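[1] following is a predicted model, sequence given first.
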Amino acid sequence: MTLTAGKFVIKIPASSANLGPGFDSMGVALNLYLRLEVEKNEKWECFSTSDELKDFPTDEKHFICQIAIQTAAKFGKELHPCKIKVESDIPLARGLGSSASAIIAGIELADYVGELGLTKEEKLLLATEIEGHPDNVGASLYGGLVIGSYQQGEVDVVSISDIAFEMVAIIPKESLLTKDSRGVLPIEFSYQSSIRASSISNVLVAALLSQNWELAGKMMEKDIFHQPYRKPLIPFYDDVAIFAKSEGAFGVALSGAGPTVLCFCAEGKGILLEKSLNTAFPDMTVKVLSIDFTGSNVSQLNNCIVN
């Protein structure tokens, strides 16, 4: 497909990082989406019907456009301007990968409009260089459960699609910027603490892959990389965790840097857990989520997107 073939849609899933001890290395794609409807235009123009997105720039200064323009420039290309309708059901600054999905969207936009011919591996490296770690961007790009490492300019990931669990997100009205949540983390870890923390993370991976949900939940609670430092910023965390586990959740963890809390349950149990949590925490948004296994997707759109 080429840009001259008509309008097209870029669809990117949300993501949750860490799952407890998988700090900056583990992410899961979620069935909330950032959606761009794109057509070539005389100038860069972005618009949205969503109130949450209306304060963003409406020209090439829009974050997604900036990522696209900068990505194309790395390959010596200047992008044709586009008119872009941006819609999203991913809450901003809530730990659900809204910035990572925007980064992937920008890279997909550059690849499609600029006809760069990027592989997924190249897209991942570009996104990881921007984000700093591959957990959220990897999940949004590949879908499923992603485990990755970014070292010395190289990124390695394993994408897992044969896994099934559900999550119920507890999303507060208040936002929490990642930079603020990272500000409470320790600057360094002792050798012994690093061994302990990595062993917990390793067991979490093994438990998830073997569908030993009870053990997976236990490892989520044992995280020492980031959750003990971030929990004081999330005053409702302990109440949610205690209640969710009493209602059938096998594990509870901060979604990324927070403040959203994810309650994990076996497949098919999410709706009942959502109902219970909604009753217990009426002042917050409670949403049952499933794993998105498609990842980022670009497809042709036949209908006109502009009025």
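    Arrived safely, thanks for sending. Numbers count the residues shown, from 1 in each chain.
[2] contacts and neighbour counts: CA atoms only from here.
    Noted.
[3] mind listing the helices for the stretch 101-250 of the chain?
    120-131, 135-142, 178-182, 191-209, 213-222, 227-230, 237-246 (DSSP state H, counting those that start in this stretch).
[4] can you put the ones you listed in JSON lines and add distance to Cys82 and mean neighbour count?
    Below are the helices of the stretch 101-250 of the chain laid out as JSON lines (distance: least, CA to CA, whole Å; neighbours: other CA atoms under 10 Å):
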{"stretch": "helix 120-131", "distance to Cys82": "21", "mean neighbour count": "18"}
{"stretch": "helix 135-142", "distance to Cys82": "22", "mean neighbour count": "35"}
{"stretch": "helix 178-182", "distance to Cys82": "30", "mean neighbour count": "13"}
{"stretch": "helix 191-209", "distance to Cys82": "42", "mean neighbour count": "16"}
{"stretch": "helix 213-222", "distance to Cys82": "43", "mean neighbour count": "20"}
{"stretch": "helix 227-230", "distance to Cys82": "40", "mean neighbour count": "18"}
{"stretch": "helix 237-246", "distance to Cys82": "43", "mean neighbour count": "16"}
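[5] would you tell me which of the ones you listed gets closest to Lys74?
    Lys74 sits nearest to helix 120-131 of all the helices of the stretch 101-250 of the chain, at 9.9 Å, using CA to CA.
[6] okay, one more to line up with it:
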Amino acid sequence: MLKVKVPASTANMGPGFDSFGMALNLYNEFQIKETDKDIIFLENGEPSSIPLNENLIYNSMIKAFQKHKYKFKGLYINVTKADVPLSRGLGSSATCIAAGIKAANHIMGNIMPKQEILNLATEIEGHPDNVVAALEGGFDVSLVENNQVLYSKITPPEELVFAALIPNFKMSTLSGRKVLPDKYDRKDCVFNISRAALLISVFYNKDFEKLRTCFQDKIHQPYRGESIKNLNSIFETAKRFGSLGEFISGSGSTLMTVIHKDNIDFLENMKNYLKTMEVSWEIKLLKPDCNGTEITVCQ
């Protein structure tokens, strides 16, 4: 039996559309093994209501098996922990893709090199930011060049904590992309390029007073933000409580606020404020995960 642990991830992080991703210490966990017959898909030991053709873990495994012409008789997949909320911009689909490919590779005898795993995960997901972070951990800048995923990983500053504000409504990546324009002005592209470059420098040099500027964006947040009620007032309140910067996590609906680890009052202050909202919000204090997907063999 394989135990697969995969971290959540926050993507885009303001100006890094489809290229910035960071793993967080919130996890989905899976038990997976090859069997002699049948396909069994469970959630906490109970039969899942998700059809196999919509099961991203299973379908990711199948794609890996097909690439290497691996024949299997049956599979057992049990989602034992599902702490990453669905359709909230925290990489839930990336956890399933990463788990499926890594488990399939282990079953096949670890014949897939890292590059092939990254390429296949990105092919399934459609963009590299979340899956690279889920697989490799840390803060990753990633892109696709000639059908090959290239990425560079850095360790985020240990002084920073990421407070995820998670509402009780979903936003799918597909619907989040439909609201984006097909073309952008040059000045908007320069706006994003400069801030994306500055964010990496700030992470290295710990110039935290510049973080709010780094998370500014004109590519996706102005359009997706219209679907998140009270976004501006929530960000302004977070700033008042000491947040160093704010951004929409992935395509939403989660909002991410970045605070210094010594800001011990932020959590309670923000919780009390969010209780005044019409929509129900949950807040989680998260740290970067630097390990990525982990597989252990158990009985």
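    Right, received. Where do you want to start? None of these values were measured; they are calculated from a predicted model.
[7] adding distance to Gly270 of structure 1, write the helices of the stretch 101-250 of structure 1 out as JSON lines.
    As requested, the helices of the stretch 101-250 of structure 1 are exported to JSON lines (distance: least, CA to CA, whole Å):
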{"stretch": "helix 120-131", "distance to Gly270 of structure 1": "30"}
{"stretch": "helix 135-142", "distance to Gly270 of structure 1": "21"}
{"stretch": "helix 178-182", "distance to Gly270 of structure 1": "27"}
{"stretch": "helix 191-209", "distance to Gly270 of structure 1": "17"}
{"stretch": "helix 213-222", "distance to Gly270 of structure 1": "14"}
{"stretch": "helix 227-230", "distance to Gly270 of structure 1": "23"}
{"stretch": "helix 237-246", "distance to Gly270 of structure 1": "11"}
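[8] to Ser98 of structure 1, which of these lies closest?
    Comparing these under CA to CA, the one sitting nearest is helix 135-142, at 9.1 Å.
[9] so how much does that closest one differ from structure 2 once superposed?
    When structure 2 is overlaid, helix 135-142 of structure 1 sits 0.6 Å from its aligned residues on average, using mean CA distance after the TM-score superposition for structure 1.
[10] gap between that helix and the chain center?
    On the basis of CA atoms, centre = their mean, to the nearest Å, helix 135-142 of structure 1 sits 7 Å off its chain's mean C-alpha point.
[11] can you check stretch 5-16 of structure 2 too?
    Worked out by CA atoms, centre = their mean, stretch 5-16 of structure 2 lies 4 Å from the chain centre.
[12] next one: stretch 32-43 of structure 1
    The answer for stretch 32-43 of structure 1 is 20 Å, by CA atoms, centre = their mean.
[13] same check on stretch 31-47 of structure 1?
    Taking CA atoms, centre = their mean, one finds the center of stretch 31-47 of structure 1 at 19 Å from the center of the full chain.
[14] returning to what we had before: looking at the helices of the stretch 101-250 of structure 1, spot the one closest to Glu87 of structure 1.
    Nearest to Glu87 of structure 1, of the helices of the stretch 101-250 of structure 1 and by CA to CA, is helix 135-142 at 16.0 Å.
[15] Ala99 of structure 2: what's it in contact with?
    Contacts for Ala99 of structure 2 (CA atoms under 8 Å, 6 or more residues apart in numbering) come out as 4-6, 30, 57, 293.
[16] alright, I will stop here.
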